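[1] Just a sequence and a predicted model for now, questions to come.
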Amino acid sequence: MPRGGKKGHKGRGKQFSNPEEIDRQMRAQEEEETAGAEKENSDSEEESSSDEDSEFKRRNGVEGLIEIENPNRVSQKNKKTSEVDVDAPKELSRREREEIEKQKSKERYMKLHYEGKTEQARADLARLAIIKKQREDAAKKRDELRKAEKEAEEAKAKR
């Protein structure tokens, strides 16, 4: 039976590196680290001497190589409490402005409506006048009927 069972052996055989090559790689890596540390020390001395270079800090990875010019990317700038103007007029959003305009127009309409200057108010007043007249007429008829009934009862009582 082959290695790995029925399915067969997948993968390569193990390869071992030479100890000499490992030593050579280690030395090269150490040299790079010491050169980078010396370079960082000289950079930190330059940064401490001038604040203008602090904007162009050393970036990790590819960030230092690529400049991003995205107009949509806005960096957040924190304001101090002394810089914030509390008395400045607040900019309203479109929805807020529309809501305020809607409320004002409704108030204007209601004011005109109470004064009876709108068409709907006139129609309502006319309808109310008709209803009032109908009720007055109905009240008169009831009074007349009551009087007629009383007279009829009095006439029966006299007989």
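    That came through fine.
[2] CA only for contacts and neighbour counts going forward, please
    Will do.
[3] tell me the contacts of the most centrally placed residue in the chain?
    Residue closest to the mean C-alpha point of the chain, counted by Cα atoms, centre = their mean, is residue 93 at 10.8 Å. For residue 93, no contacting residues are found, by Cα atoms under 8 Å, 6 or more residues apart in numbering.
[4] gap between it and residue 145?
    68 Å (Cα to Cα, to the nearest Å).
[5] and if you look at residue 123?
    Distance from residue 123 to residue 145, by Cα to Cα: 33 Å.
[6] Could you do residue 21 as well?
    129 Å.
[7] Could you point out the longest helix of this structure?
    Of all segments of type helix in the chain, defined using DSSP state H, the longest is helix 119-158.
[8] elements contacting that helix?
    Here helix 119-158 touches helix 94-115, going by 3 or more Cα pairs under 8 Å, 6 or more residues apart in numbering; DSSP states H and E.
[9] Run the chain-centre distance for the helix it packs on.
    In terms of Cα atoms, centre = their mean, to the nearest Å, the centre of helix 94-115 is set 25 Å apart from its chain centre.
[10] Over to stretch 100-117?
    So, by Cα atoms, centre = their mean, the centroid of stretch 100-117 is 31 Å from its chain's centroid.
[11] What are the buried residues along that stretch?
    residue 113 (16 or more other Cα atoms under 10 Å).
[12] residues in contact with it?
    By Cα under 8 Å, 6+ apart, the residues outside stretch 100-117 that reach it are 118, 120-122, 125.
[13] go again using 10 Å as the cut-off
    95-96, 98, 118-125 (Cα atoms under 10 Å, 6 or more residues apart in numbering).
[14] let's bring in a second model and compare:
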Amino acid sequence: MGRGKFKSKPTGHRQFSTPEDLLAGTSTRPRTFSKKEAEYDEVEEEIVESSEEESGDESEGQDEKKKGIQGIIEIENPNLVKPKTLKARDIDIGKTTELSRREREEIEKQRARERYMRLQEQGKTEEARKDLERLALIREQRAEAAKKREEERAENRRRWQPANDLFEAKQVMLLIVPELLWSLHFKVLV
């Protein structure tokens, strides 16, 4: 919400005509708009026709002389795009268009990138060699760590084997002794 007395944006209700409204003639759009447009088109056609007649008269006469230096020196602007109208039969389908400098550079850059990636996959680049050396070193370290862990587990099993046997014996005793005591208790009572 803005501050102040006045609204910051126009909030009027906008109303658009649908194609059905236009065809039915119930549009809120003023009817004079289409009349003005038709008048404008007629005036424009008259101007084009009169200019064609005038240009035809001039082409029959002498060519207009250029004044000053323009008459002496012919200047051709390389940046000026000359409109070329070609007929369908005059178009050379086999003609190849020359690429612009930027397009050529972009294509060369893509090819170089693809070539580099191909060499990278084959391991022929310096960066790929370094990566492979690093990978071999990491694999070697992981193999050593796995071997060390396995040795530690084996030693722990050896060290704790007597304790494990004792623990298992104790567990068995805890299961058997209550049953023996219970059975002895009933024998005494009976």
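    Yep, it's here. This structure is a prediction, so every number in the text was calculated from the model and none was measured.
[15] What does the superposition give as a TM-score?
    Once superposed, the chains reach a TM-score of 0.56 (TM-score structural alignment, normalised by the length of structure 1), with 105 aligned residues with a Cα RMSD of 2.9 Å.
[16] JSON lines for the contacts of stretch 100-117 of structure 1, including distance to residue 73 of structure 1 and neighbour count?
    Compiled in JSON lines, the contacts of stretch 100-117 of structure 1 are given as follows (distance: Cα to Cα, whole Å; neighbours: other Cα atoms under 10 Å):
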{"residue": "95", "distance to residue 73 of structure 1": "25", "neighbour count": "9"}
{"residue": "96", "distance to residue 73 of structure 1": "27", "neighbour count": "11"}
{"residue": "98", "distance to residue 73 of structure 1": "30", "neighbour count": "12"}
{"residue": "118", "distance to residue 73 of structure 1": "53", "neighbour count": "15"}
{"residue": "119", "distance to residue 73 of structure 1": "54", "neighbour count": "11"}
{"residue": "120", "distance to residue 73 of structure 1": "54", "neighbour count": "11"}
{"residue": "121", "distance to residue 73 of structure 1": "56", "neighbour count": "16"}
{"residue": "122", "distance to residue 73 of structure 1": "58", "neighbour count": "14"}
{"residue": "123", "distance to residue 73 of structure 1": "59", "neighbour count": "12"}
{"residue": "124", "distance to residue 73 of structure 1": "59", "neighbour count": "14"}
{"residue": "125", "distance to residue 73 of structure 1": "61", "neighbour count": "13"}
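[17] Closest one of the residues you listed to residue 88 of structure 1?
    Using Cα to Cα, residue 96 is the member of the contacts of stretch 100-117 of structure 1 that lies nearest residue 88 of structure 1, at 17.6 Å.
[18] Now check the closest one against structure 2: what is it aligned to?
    Residue pairing (TM-score structural alignment): residue 96 of structure 1 is matched to residue 103 of structure 2.
[19] How about residue 108 of structure 1?
    The alignment partner of residue 108 of structure 1 in structure 2, by TM-score structural alignment, is residue 115.
[20] what about residue 75 of structure 2, is that helix, strand or coil?
    Recorded secondary structure, residue 75 of structure 2: coil (DSSP: H, G, I helix; E, B strand; the rest coil).
[21] need the contact list for it.
    Here residue 75 of structure 2 is in contact with residue 69 (criterion: Cα under 10 Å, 6+ apart).
[22] and if you look at residue 91 of structure 1?
    Neighbours of residue 91 of structure 1 in contact, by Cα under 10 Å, 6+ apart: residue 97.
[23] what about it, which SS state?
    Classified using three-state DSSP, residue 91 of structure 1 is coil.
[24] Straight-line length of stretch 77-93 of structure 2, end to end?
    First-to-last residue span, stretch 77-93 of structure 2, Cα to Cα: 28 Å.
[25] same question but for stretch 77-87 of structure 2, I mixed them up
    Using Cα to Cα, first and last residues of stretch 77-87 of structure 2 are 25 Å apart.
[26] The longest helix of structure 1 vs structure 2, average distance?
    Averaged over the aligned pairs, helix 119-158 of structure 1 sits 0.9 Å from structure 2 after superposition, using mean Cα distance after the TM-score superposition for structure 1.
[27] Next, the angle from that helix to helix 94-115.
    Interaxial angle, helix 119-158 of structure 1 versus helix 94-115 (axes from the mean of the first three to the mean of the last three Cα atoms, to 10 degrees): 40 degrees.
[28] And helix 119-158 of structure 1, how far out from the chain middle?
    62 Å.
[29] Ok, stretch 66-76 of structure 2 next?
    51 Å.
[30] Please pull up the equivalent of residue 151 of structure 1 in structure 2.
    Matched across to structure 2, residue 151 of structure 1 falls on residue 158, judged by TM-score structural alignment.
[31] Its match: how many residues sit nearby?
    12 (other Cα atoms under 10 Å).
[32] One more: residue 78 of structure 1?
    Around residue 78 of structure 1 there are 6 other residues, counting by other Cα under 10 Å.
[33] Now check it against structure 2: what is it aligned to?
    Using TM-score structural alignment, residue 78 of structure 1 sits opposite residue 85 in structure 2.
[34] Right, I'll call it a day here.
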